[in-house]
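>>> sequence unknown, structure follows:
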């Protein structure tokens, strides 16, 4: 039996003098979708969010987000009620093979916001986050933890990380927050 395990629920890292806020991101349904490119339009209608064509692309509609992680792979953040029925609705609409995996039990979201958000994440990530386009996402490594990093804008990121690595990432972000607060 799978148990719900969200060790960071309700937690927030104390702010760094208004420059950085790290909180648990709002919970949602998390799905990984793989399908043939020609079935994209039908899937978009069912899911209510566009599936970006470009790897690293991000699209948002209301409370739904779709990240293109590969030529035929999307990471979806959807309201829980939409995610719960997505498989049945896609099956009815597509009539073609596809893969939809619920990864909500393994992932947790962390919101990193504020003027020092890019600085904080740059201490954990080898990517040049200043060069990362606004409204994009990527798979990356934060220290030793695999994650999906979403950049809404220069002051607003979302990390999707496996729950087994969430405490590690959280602890690193707490240390970085302290250093930013002390202007180290």
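Received, thanks. Predicted model, so just to flag it, every value in this text is computed and none were measured. Numbers count the residues shown, from 1 in each chain.
>>> Please make it C-alpha for all contacts and neighbour counts, starting now.
Noted.
>>> any idea which strand is longest in this structure?
strand 145-153 (DSSP state E).
>>> just checking, what packs against it?
Packed against strand 145-153 by the contact rule (3 or more Cα pairs under 8 Å, 6 or more residues apart in numbering; DSSP states H and E) you find strand 136-142, strand 156-162.
>>> Please indicate which of these has the most neighbours on average?
strand 156-162 (a mean of 22; mean count of other Cα atoms under 10 Å).
>>> ok so, going back, tabulate the helices and strands packed on strand 145-153 (a markdown table), appending distance to residue 120.
Formatted as a markdown table, the helices and strands packed on strand 145-153 follow (distance: least, Cα to Cα, whole Å):
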| stretch | distance to residue 120 |
| --- | --- |
| strand 136-142 | 11 |
| strand 156-162 | 11 |
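>>> At which residues are the helices of this structure located?
40-47, 80-94, 117-122, 163-181 (DSSP state H).
>>> Those helices: which one's closest to residue 102?
Among these, helix 80-94 comes nearest to residue 102, with 8.2 Å by Cα to Cα.
>>> Identify the residues contacting the closest residue to residue 100 other than its chain neighbours.
Nearest residue to residue 100 in three dimensions, chain neighbours excluded: residue 33, at 4.6 Å (Cα to Cα, 6 or more residues apart in numbering). Neighbouring residues of residue 33 by Cα atoms under 8 Å, 6 or more residues apart in numbering: 73, 74, 75, 76, 98, 99, 100, 101.
>>> Let's see if you can find the most crowded of the residues you listed.
Counting neighbours by other Cα atoms under 10 Å, residue 76 comes out on top of those with 27 neighbours.
>>> Against that first model, consider the following:
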């Protein structure tokens, strides 16, 4: 079985902005810079055959490039655990991209473990005891005006995720450029 997901990668400038924000929050376990991404569709644990079908479904996507902006900070999950994440400014083309990808995956008979698309970038993972409710509220308030971007959406990637004691390690398996001049990477 292979744990996999489709995501947008982030430019280095945005990663640097996120790292500064992570450094300003004195609790939680920061996501490593090389794992920062915006998930479009989480496949979960799949067989190699299902992964191949997902790859074939994704190859048919070719929207026009666009950009998104990271905006604000939000708590996902229930305290005392969960994650702190950067939100994403509303962008209909991002929603349409995620819906198109999910539709193609459904057409390939691939069911996703997480049905709802809630765009975000995970910044910090929280465990019980990391921060009380008042500390969380202060951090959310202090960084409510966080902005990063633009994040150019010129393609998406298929990642393999391997979980380890120090967190996940992500390996890009395929890239799907939206500009036809760029061509397609082999799977």
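Arrived safely. Just so it is clear, the model here is predicted, and its values are computed rather than measured.
>>> TM-score of the superposition?
TM-score of the superposed chains, computed with TM-score structural alignment, normalised by the length of the first structure, equals 0.27; 79 aligned residues with a Cα RMSD of 4.8 Å.
>>> coming back round to it: can you lay out the contacts of residue 33 of the first structure as a markdown table showing distance to residue 146 of the first structure?
A markdown table is the format used below for the contacts of residue 33 of the first structure (distance: Cα to Cα, whole Å):
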| residue | distance to residue 146 of the first structure |
| --- | --- |
| 73 | 17 |
| 74 | 16 |
| 75 | 14 |
| 76 | 17 |
| 98 | 25 |
| 99 | 22 |
| 100 | 20 |
| 101 | 18 |
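>>> returning to that earlier point: of all the helices and strands packed on strand 145-153 of the first structure, which lies closest to residue 110 of the first structure?
strand 156-162 (5.0 Å).
>>> what packs against the closest one?
So strand 156-162 of the first structure, by 3+ Cα pairs under 8 Å, 6+ apart, packs with strand 107-113, strand 145-153.
>>> Nearest to residue 58 of the first structure among the ones you listed would be which one?
For residue 58 of the first structure, the closest of those is strand 145-153, at 8.0 Å, according to Cα to Cα.
>>> got the buried residues for the closest one?
Burial within strand 145-153 of the first structure, assessed by neighbour count using 16 or more other Cα atoms under 10 Å, is assigned to 145, 147, 148, 149, 150, 151, 152.
>>> Do a quick rundown of the strands in the second structure.
2-9, 29-30, 37-46, 66-76, 82-88, 120-126, 147-153, 155-164, 167-177.
>>> Rebuild those strands as CSV, extending it with mean neighbour count and distance to residue 15 of the second structure.
As requested, the strands of the second structure are exported to CSV (neighbours: other Cα atoms under 10 Å; distance: least, Cα to Cα, whole Å):
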stretch, mean neighbour count, distance to residue 15 of the second structure
strand 2-9, 21, 10
strand 29-30, 20, 12
strand 37-46, 20, 9
strand 66-76, 19, 11
strand 82-88, 22, 12
strand 120-126, 22, 10
strand 147-153, 17, 9
strand 155-164, 19, 17
strand 167-177, 17, 15
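>>> Distance to residue 105 of the second structure for these - can I get that in CSV?
Converted to CSV, these look like this (distance: least, Cα to Cα, whole Å):
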stretch, distance to residue 105 of the second structure
strand 2-9, 11
strand 29-30, 31
strand 37-46, 9
strand 66-76, 22
strand 82-88, 23
strand 120-126, 21
strand 147-153, 20
strand 155-164, 13
strand 167-177, 15
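>>> Report how many residues lie close to residue 164 of the first structure.
15.
>>> Oh, that last question was meant for residue 23 of the second structure, not what I typed.
10.
>>> Quick check: it vs residue 137 of the second structure, distance?
According to Cα to Cα, to the nearest Å, residue 23 of the second structure and residue 137 of the second structure sit 17 Å apart.
>>> Roughly how far does residue 170 of the second structure sit from residue 24 of the second structure?
25 Å.
>>> Then residue 9 of the second structure?
Counting by Cα to Cα - residue 9 of the second structure and residue 24 of the second structure are separated by 23 Å.
>>> do the same with residue 103 of the second structure
39 Å.
>>> now swap in residue 6 of the second structure and tell me
Residue 6 of the second structure is 29 Å from residue 24 of the second structure, by Cα to Cα.
>>> Report the spatially closest residue to residue 67 of the first structure, excluding sequence-adjacent ones.
Leaving aside its chain neighbours, residue 67 of the first structure sits nearest to residue 58 (4.6 Å; criterion: Cα to Cα, 6+ apart).
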